[in-house]
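A.B. asks: below are the sequence and a predicted model; questions follow.
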Amino acid sequence: MSYLPIKKLFGSPRRISIFLFVLVLLGIQGYISIKSGSVLFLDAPRCTPKVDRNLTFGINLPVDNRPPIITELASAMRHSWKAYTNYAWGMDEVKVISRVGTHWMDASLTMIDSLDTLWIFNMTEEFNRCRDWITTQVNFDVDRDNSNVFESTIRLLGGLLSAFHLSGENVFLEKAKLIGSKLIVAFNSPSGLPYTNINFQTLHASLPSNGRIVALSEVATLQLEFNELAMLLQNASIARPAANVYRILDKVNKLSGLISSDLNMYRPEYSLPSTITLGARGDSYYEYLLKVWIQTGKKSDWLRNEYLTAVNGMREKLIRKSVPNGLTFVGELHGSRFSTKMDHLVCFLPATLAYGYLHGMPADHLELAMNLAETCFHMYNDTKTGLSPEIVHFNLANSDKSDFYIMRLDSFNLLRPEAIESFFYLYQITKNPKYQEWGKQIFRAFNTYSRVEPAGYAPLLNVQSEVPSYKDKMESFWIAETLKYFLLLFDDSLATKYDLRKWVFNSEAHPFPLHSSGTISVIQDLYNF
């Protein structure tokens, strides 16, 4: 641009100097915004979602017409929520024995994680109180180095996005944009894999003190949430760093489609398949391969093929039958050594396999899902309390003993959701009433052994003792996932609203709608490689 047009616009040289100075300042601010990731969220065009106005608050049956189990669940939800509101309001988690709240990320974790469950349970007043608190008090700006990126994404970002879809309240999208702009900074690493932790105030991202290793599940269970935010804002840049993780994992050594649960953060391509598990640190990578494929319109051959190859790899390398009763279970590989250890977390797999079948995956996936779900039921049914331990080990040799045994240090129960999640999926697909019967039995065991007074539910330390002793923390996933899946399992009208052909649930049970092709198109190309 020549000097003459500028002079005509601004007049004196002094005004021109001021104009140029402002331009420099804007340039510096733009650089800082790009480095922090926040520029991706500033001027993004917004896609107005189609909020389904039929998704009114749940449990609309008159009290007199409710099945007893629905009434019992409503009581359990209110009893659980009472513990949070009475002892820990605004805090992250609640200790139901000590009756105090605790901070982890200073982000009102249980509150945000519970929003859609409050909605589905028709707890209107409680939902609105949370909304008002979040509007004025939650800014994700605390100076704390241990805010976990994975947990923040599935619980906080996922919870806010789901609450936005269900209620249409714009504050939840604004808060989702805010935390998304901070979490995305974690992907600024030499390899492109996200760091484990982030400080929400300083935006310093870091690894745990053990150095160079990150968990497969933690780097590969972020895509649904960032995709959803990107589609709402119609800005592919928001989803690109999370999608790029798949490009990185494409180069990692695999064993029949299975990846080590521990990855080298800085040189992931040199990670060897040393520990392969569908339990802790590995599980939700496989879940999100399928769910991201469905969320993005089933167009990515890479996602579909990776998922199918992984399921075949599970059959070949990990799935066995126990002795004496032939329960189908999923073991682990430690190098070349097979272990019969199965985490309760693995009980997510029947739900994933069934969801895949519903969306066009092979019919034998559903058969495998049903067999594994039966094993998960036995993990509850065959203990003294009727509640599953965290880990079991299966018997493979001829024996007159039971199909699995429980090590003393593994005998605790954390109120986990995975088995109930799978029963919900399988009931919706097969309509076999046994899944509701199994769920009813397990819920009543929770009521017998984990319900504490005057409020809350507590994890059991030993499922083989009928005299309960407790861990002093009610995990946020008890409300966010376990109670939600219980209700969806038993309330057919609610399950119809959240039709699994039209919704995808993230790893924390937060439902996102499956969008039209026009909305999806903004992110589709990110997964074509």
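C.D. replies: All right, it came through fine. From a predicted model like this one, the values you see are computed outputs, not experimental measurements.

A.B. asks: CA only for contacts and neighbour counts going forward, please
C.D. replies: OK.

A.B. asks: which parts of the stretch 301-450 of the chain are strands?
C.D. replies: 319-321, 328-330, 332-334, 337-339, 341-343, 391-394, 404-405 (DSSP state E, counting those that start in this stretch).

A.B. asks: what's the most buried one of these?
C.D. replies: Greatest average neighbour count among those goes to strand 328-330 (a mean of 23), per mean count of other Cα atoms under 10 Å.

A.B. asks: can you give the contact residues for that strand?
C.D. replies: By Cα atoms under 8 Å, 6 or more residues apart in numbering, the residues outside strand 328-330 that reach it are 278, 314, 318-322, 340-342, 346, 371-372, 375, 394.

A.B. asks: tell me the secondary structure at Leu224.
C.D. replies: Judged by DSSP: H, G, I helix; E, B strand; the rest coil, the three-state class of Leu224 is helix.

A.B. asks: ok, for it, nearest residue in space, not its chain neighbours?
C.D. replies: Of all residues not flanking Leu224 in the chain, Val292 sits nearest, at 6.0 Å (Cα to Cα, 6 or more residues apart in numbering).

A.B. asks: check Ile238 too.
C.D. replies: Of all residues not flanking Ile238 in the chain, Ala230 sits nearest, at 5.2 Å (Cα to Cα, 6+ apart).

A.B. asks: ok, second structure coming up, stack it against the first:
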Amino acid sequence: MPNFLRNPTSTFKLLAAFLVISFYLILGGFSPIGPRIRKNPPFGAHIQFEGWKNNSGAADEAKADQVANAMRYTFWKYREYAWGYDGIKPVSGGNKTSRNGWGAFIVDTTTTLALMGLWDELALEVDHIIDSIDFNIAHGLVDPFETTIRYLGALVSLTDLLDAGIVPSSAINSTKRDAILAQAVTLANKLAPCFDSPTGMIWPRVNFTTDLGVPDPPLVYKLDPLKPRYKNPSIGPARAGSNILENRVLSRLTNNQVYLSNATRAWAPLVWSSYITSWPGMVDAPFDIVTGEPVGRQRHWDAGHDSYYEYLLKIALLAPKDRYTQTYKNKWLAAADSLRYRIASRSAPSPKHDTQHLFIGKQNDNWFINEQSHLACFAAGNIMLGGRYFDRPDFISLGKALLEACHHTYASTPTHIGPGIWSWIPKFGYDNATFQPSTARQEDELKEHGFWVADAKYRLRPEYVESLFYAYRITGEQRYRDWAWDAFVAFETHCKTPYGYAGLRDVMRKPRSVDLEEEALAQNEGEGWWIDESESFWGAETLKYLWLIFADKEVGSLDRWVYSTEGHPFRMIR
């Protein structure tokens, strides 16, 4: 028998100590103050703004309904003219197979319909996913990055939403829930050969017929003649490092750790790089898939690199107790500091306006590239999310400044929609900058706005409104709702077509007519205002984030859900 059970005095002392400690912990657990409670409340992370007053943060139902109506319009036009195809051609009414023919729009938009409560539309999509999609067969080579974020992410997220009761069982029953998860498992298993490289980094493509990972096809280089070729197949940080969230959730749902293990190994050469990099936290890229060696010296948070840094933070939020979470936290913090001090670039004031804006540039070897794409606007929200999570007010201020710069690009155009790429004159360090205005129009834009447009297209991209969502939920500031409404009105005015919503060829010009049918008749290649394409992220992200901004603050709360790079919510693990 243990000694403390033989000795009544020892037993009493032990019991008394236990009661005192328990009482202290209980009081601490319910205390309204203190860093432990602030960072680890029992329901998840502590991200969202707390100071909502006078019904602020409640739903703006009129605006939320209008965004939901845009989603309905998008869905039913696709249902009528392109059902089962990856996307619709919103100007001509045709269809498009661009994501292996599994119906990318159908799968990718399920979580948006679920959050909006559009049960009839969701039921049609779920039945198609279960009955009509065979993930064992693919049209063409499969891109594991795009397939993971659009297809696999949607399937596991929808399962999470069902398990959390967001979708009522009367809309989607448990049998269909299991069938959705089974489809996710089938797809993940077919994607498994992408991890079969010497380093574990993913192959850029998978051949579903031979079940082998393969390099990018020659067509990729033909379409982009400036894309460099290396001795071995190469890959960028975003493609290599943007599958851990989806696979971590799949491992939880299936209790099979192989998915998380593969995803962890896939980005290990980035997270635990054995090569010296110039800037803490940021990688040199692209990478040789065979050796893991950086074969380029590109460093930035823009297209091709973006979601690797995004996922360093979000995996820490999703699963804070996982084995490598502290490493991911440290890497993200270092990378965010490098963004702040190395590539964030304040613009010189324009001759007409004494205003400056903080844009995000890029570095290629010793050259600073004074150019930002619309995709990089995601960084504003990501930096604010990390600022809140790590209790770094300086990061929240940085995120606000970056978001104001993206807002400036929207507010400066005649359509009030931001361009695809823009450049500026850096206030400091211009000697190493790459670009200068090269046309009379760019000179005029620089004088008027403090930046000039390098790519005037808008392709229904979500990153600006995504960051508005994070900004509003984290700060509670009404101006972010106002900016989101301005963007939605602009999309409704200029992007709505007879068959859905289309991107714009030139955000610096307004269409000839506001009549949809009249403008569609005027549309022809090279002259029309619209781009005859509508990527699935329009429904999966752009409309989702707009709707969430106007929904009640508790819907899709950042205290409980982590959103993937494709806008799919995953439940936090605590």
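C.D. replies: Yep, that arrived. Small disclaimer: the values here were computed from a predicted structure and weren't measured.

A.B. asks: with both chains overlaid, what TM-score comes out?
C.D. replies: Aligned and superposed, the two chains score 0.81 in TM-score terms (TM-score structural alignment, normalised by the length of structure 1); 447 aligned residues with a Cα RMSD of 1.8 Å.

A.B. asks: sorry, back to before: trace the residue nearest to Ile238 of structure 1 over to structure 2, please.
C.D. replies: Under the alignment (TM-score structural alignment), Ala230 of structure 1 pairs with Ser251 of structure 2.

A.B. asks: what does the helix or strand where that match lies contact?
C.D. replies: Assigned by DSSP states H and E, Ser251 of structure 2 belongs to helix 244-254. Contact with helix 244-254 of structure 2 is made by 148-149, 152-153, 156, 184-185, 256-260, 263-264, 311, 314-315, 318, 564, 570, as judged by Cα under 8 Å, 6+ apart.

A.B. asks: hang on, Ser450 of structure 1 packs against Val463?
C.D. replies: No: using Cα atoms under 8 Å, Ser450 of structure 1 makes no contact with Val463, being 10.3 Å away.

A.B. asks: so for the two, which sits in the more crowded spot?
C.D. replies: Using other Cα atoms under 10 Å, the more surrounded residue of Ser450 of structure 1 and Val463 is Val463, with 26 against 21.

A.B. asks: separation between the more buried one and Tyr380 of structure 1?
C.D. replies: Here Val463 of structure 1 is placed at a distance of 9 Å from Tyr380 of structure 1 (Cα to Cα, to the nearest Å).

A.B. asks: okay, and the common contacts of those two?
C.D. replies: 386-389.

A.B. asks: mark which of those residues are buried, thanks.
C.D. replies: Applying 16 or more other Cα atoms under 10 Å to the shared contacts of Val463 and Tyr380 of structure 1, the neighbour count classes 386-389 as buried.

A.B. asks: contacts only, for the counterpart of Cys194 of structure 2 in structure 1.
C.D. replies: Counting by TM-score structural alignment, Cys194 of structure 2 lines up with Ala186 in structure 1. Counting by Cα under 8 Å, 6+ apart, Ala186 of structure 1 touches 149, 194-198, 205-206.

A.B. asks: let's go with 10 Å and repeat that
C.D. replies: Contact analysis of Ala186 of structure 1 by Cα atoms under 10 Å, 6 or more residues apart in numbering lists 36-37, 149, 192-199, 203-206, 241.

A.B. asks: now, which of those residues sits nearest Phe486 of structure 1?
C.D. replies: Val149 (27.5 Å; Cα to Cα).

A.B. asks: quick one: whatever residue of structure 2 lines up with that closest one from His305 of structure 2, how far?
C.D. replies: Matched by TM-score structural alignment, Val149 of structure 1 corresponds to Pro144 in structure 2. According to Cα to Cα, Pro144 of structure 2 stands 16 Å off from His305 of structure 2.

A.B. asks: and if you look at Gly117 of structure 2?
C.D. replies: Distance of Gly117 of structure 2 to His305 of structure 2, computed by Cα to Cα: 34 Å.

A.B. asks: just give the nearest non-adjacent residue to Ser274 of structure 1, would you?
C.D. replies: The nearest residue in space to Ser274 of structure 1 (Cα to Cα, 6+ apart) is Gly335, at 4.6 Å.

A.B. asks: number of nearby residues for Gly257 of structure 1?
C.D. replies: Gly257 of structure 1 is flanked by 16 other residues according to other Cα under 10 Å.

A.B. asks: give the contact list for the residue nearest to it when sequence neighbours are not counted.
C.D. replies: Spatial nearest neighbour of Gly257 of structure 1, excluding adjacent residues (Cα to Cα, 6+ apart): Ala310 at 4.4 Å. With contact set as Cα under 10 Å, 6+ apart, Ala310 of structure 1 has these partners: 254-259, 286, 289, 304, 316.
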